[in-house]
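[1] Fold the following and give me the result.
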Amino acid sequence: MTHATASKTAAGRFFEDFRIGETIRHATPRTLNAGDASLYSALYGTRFALQSADTFAKAIGYPESPIDDVLAFHVVFGKTVADVSLNAVANLGYAECRFVKAVYPGDTLTSTSEVIGLKENSNKQSGVVYVRSRGFNQHGDTVLDYVRWVMVRKRDHHSPAPDAVVPKLVEAVALADLGSACPAIERAAYDDTLSGSPNRFEDYVAGERIDHVDGITVEEAEHMIATRLYQNTAKVHFNQHSEGQGRFGRRLIYGGHVISLARALSFNGLANAFHIAAINGGRHVAPLFAGDTVFAWSEILETSVLPGRDDVGALRVRTVATKNRPCTDFPLREGDGYEPNVILDLDYWALAPRRP
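    I've put the predicted structure just below:
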């Protein structure tokens, strides 16, 4: 004889399950260690000296080599997926992302999200959910704070929509809010040979464009391993049985995978932009699939001296990633939209050492 019981499994939230002002506390705490950092390096080929060598990090003023900024972002983001975007159609963008405190091997990260915006789409089949997510370490200190918006399916296309609320977001994180995750840097000890480039903060000018030259082809196994590394459970990345019947006919690569690839590629030209201090805004312009090759280029939007600091300066960088298209001519816009091969448009602040 069988007995009907309440389901012990979770189907994830749909658009109509979100309420403005609610705060969601996410599972599962995650302790990061050197193994996670090594796997991240193996997946993307990142070469920034600070995140690669304890000796380099200690010489310039860090207690040890920190966890890569983007890895910390992905782990905080991954905690939110089961409660925010398990039933997502697409992750659309980011804003007001501040890297508040450095993350080191041995730190344990947790996440919360506050719902700050809701807007049903005109097709009545989905809606956009805006959340402000925060990552904390084991001491309760905020390490990361950001806004993202994601298109989420509706459970019932006929269910009434809430009043639309779209949050107003700043164009760029203020200079005064940058640098808290970066200790005082010993400029004289910063070895330009070991870092991979002689170019420091003073060598970059607004309007300068840099082709990062190299390309990286994405393999199916790599993007799935990467997404599992972050405990990101979004269905579109893993389940070919269901995605084969979807609009693309195959698994969609996590947008954050593209961010990491573009950041790794940017080493060739921005090797001394050693710390991402903030992400001002980001847009996943088009999907990426296994077999595609990613290229990237960057434009220096601003160069700014940080208030009260003479050791590092802030470079506002726009990094654009493409698929199957080298960036020698800096592809971006076409008519009122993007050039067809553009897949990522990311605006961020990176710190670079100043000259002694």
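[2] all contacts plus neighbour counts: C-alpha atoms, from now on.
    Will do.
[3] Identify the residues contacting the closest residue to T31 other than its chain neighbours.
    Leaving aside its chain neighbours, T31 sits nearest to T108 (3.9 Å; criterion: CA to CA, 6 or more residues apart in numbering). The contact partners of T108, taken as CA atoms under 8 Å, 6 or more residues apart in numbering, are 29-32, 136-138.
[4] mind redoing it with 6 Å?
    Taking CA atoms under 6 Å, 6 or more residues apart in numbering as the criterion, T108 is in contact with 30-31, 137-138.
[5] Please report the number of neighbouring residues for T23.
    For T23, the count of nearby residues is 16 (other CA atoms under 10 Å).
[6] One more, so I can put them side by side:
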Amino acid sequence: MTKTNPGRFFEDYAIGQTIRHAVPRTVAEGERALYHALYPARHALYSSDEFAISCGLDGSPLDDLLAFHTVFGKTVPDISLNAIANLGYAQGRWLRPVWPGDTLRAESQVIGLRPTSNGQAGVVWVRTTGLNQVDEAVLDYVRWVMVRKRDAASPGPDPVVPDLAPAVEAADLLVPEGLSFENYDFDLAGEPHRLSDYAIGETIDHVDGVTIEEAEHMLATRLWQNTAKVHFDATHRPDGRRLIYGGHVISLARALSFNGLANAQMIVALNAGAHAAPCFAGDTVCAWSEVLDTAPTQAPGVGAIRLRLVATKGDSAAMTLRDADGKYLPDVLLDLDYWALMPV
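    From the prediction side, this is the model:
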């Protein structure tokens, strides 16, 4: 009897199925250091205990996307080990900060299934919740993945496609307890721009770029214990190339957005996201953002800004997303819609 795990295929999922993912992960300052080494991350709230304390927190929490990647990585052996592509995200919320020393685990519920037209695969929708060591939810999100079938001739289930809201409502954003930007130090944060300085519809070219190396993206993917074959095994794709983990592109783009959005300190919701094109080692990632909305919060001096973050291959100066037919331009890697907290 085999003891190895080939991963789940499309036939192995059922609506309502709940999956408790192995293996819990205790995160610490080492993860922060590696995260900041892999990405040009500079947001002050995640870099300095003293800055975070001046903003009403007990210290500097771990980066919001570090928490996301850790929880996401837990789900890969059960959800996307046999994935063809990770297709999108929706309805994500960060529910409480993750602190050094916290232990994170993940659970997912299957909420949608749809066979593909060619019968070779199917799309699986899951709602994933990340929990800490005292079973408090720290974040949750929906994602959908195209997964290979074990047997192309096997019958598919009746399609069930979840009805997902286009965005998290501003009233449903959760601000960390105690957070206040009343004494916010703009000099130490790196830029003078506050919420009122941004206009809906404004676009910001983040100017800088990062060229991805093979070793760098594989180290990052291993850091999150993401075991998806397409990221490591060069024989797993017909073109013989390792696919860059989509979260690696997200973190690169978010870090690049510091130039122009240094005061968008904390990501609190993920409204929608799509990996529009594959990314490979040797690609240079650039980024631009569009301001979609702003909103007040109940926390002192804290507002919310809704941003579209676009990562591109090469020059981002055109700041164009789609062609005349509404299709993503070939150089667009990522289209991410999120809410962040910013001083008013």
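[7] Can you pull the TM-score for these?
    Once the chains are laid over each other, their TM-score by TM-score structural alignment, normalised by the length of structure 2 reads 0.98; 343 aligned residues with a CA RMSD of 0.9 Å.
[8] sorry, back to before: how do the contacts of T108 of structure 1 look in structure 2, which are kept?
    Retained contacts for those in structure 2, judged by both residues aligned by TM-score structural alignment, their matches' CA atoms under 6 Å, are 30-31, 137-138.
[9] Restricted to strands, list those residues.
    Judged by DSSP state E, the kept ones among the contacts of T108 of structure 1 include 30-31 as members of strands.
[10] most surrounded residue in the kept ones among the contacts of T108 of structure 1?
    Highest neighbour count within those, by other CA under 10 Å: N137, with 22 neighbours.
[11] looking at this, M224 of structure 1 is in a strand?
    No - counting by DSSP: H, G, I helix; E, B strand; the rest coil, M224 of structure 1 is not part of a strand but helix.
[12] can you pull the buried residues of stretch 104-113 of structure 1?
    Using 16 or more other CA atoms under 10 Å as the test for burial, stretch 104-113 of structure 1 gives 104-105, 107-113.
[13] Which residue numbers in structure 2 does it align to?
    Here stretch 104-113 of structure 1 aligns to structure 2 at residues 99-108, judged by TM-score structural alignment.
[14] mind listing what M319 of structure 2 touches?
    Here M319 of structure 2 is in contact with no residue (CA under 6 Å, 6+ apart).
[15] Map it onto structure 1.
    Counting by TM-score structural alignment, M319 of structure 2 lines up with F330 in structure 1.
[16] From V317 of structure 1, how far out is that match?
    Separation of F330 of structure 1 from V317 of structure 1 (CA to CA, to the nearest Å) stands at 14 Å.
[17] do the same with A49 of structure 1
    A49 of structure 1 is 19 Å from V317 of structure 1, by CA to CA.
[18] Of these two, which one has the most company?
    The residue with more neighbours, out of A49 of structure 1 and V317, is V317; 25 against 21, by other CA under 10 Å.
[19] Please name the residues that touch the more buried one.
    Counting by CA under 6 Å, 6+ apart, V317 of structure 1 has contacts 299-301, 347-348.
[20] now, which of the residues you listed sits nearest Q125 of structure 1?
    Ranked by distance to Q125 of structure 1 (CA to CA), those are led by D347 at 30.5 Å.
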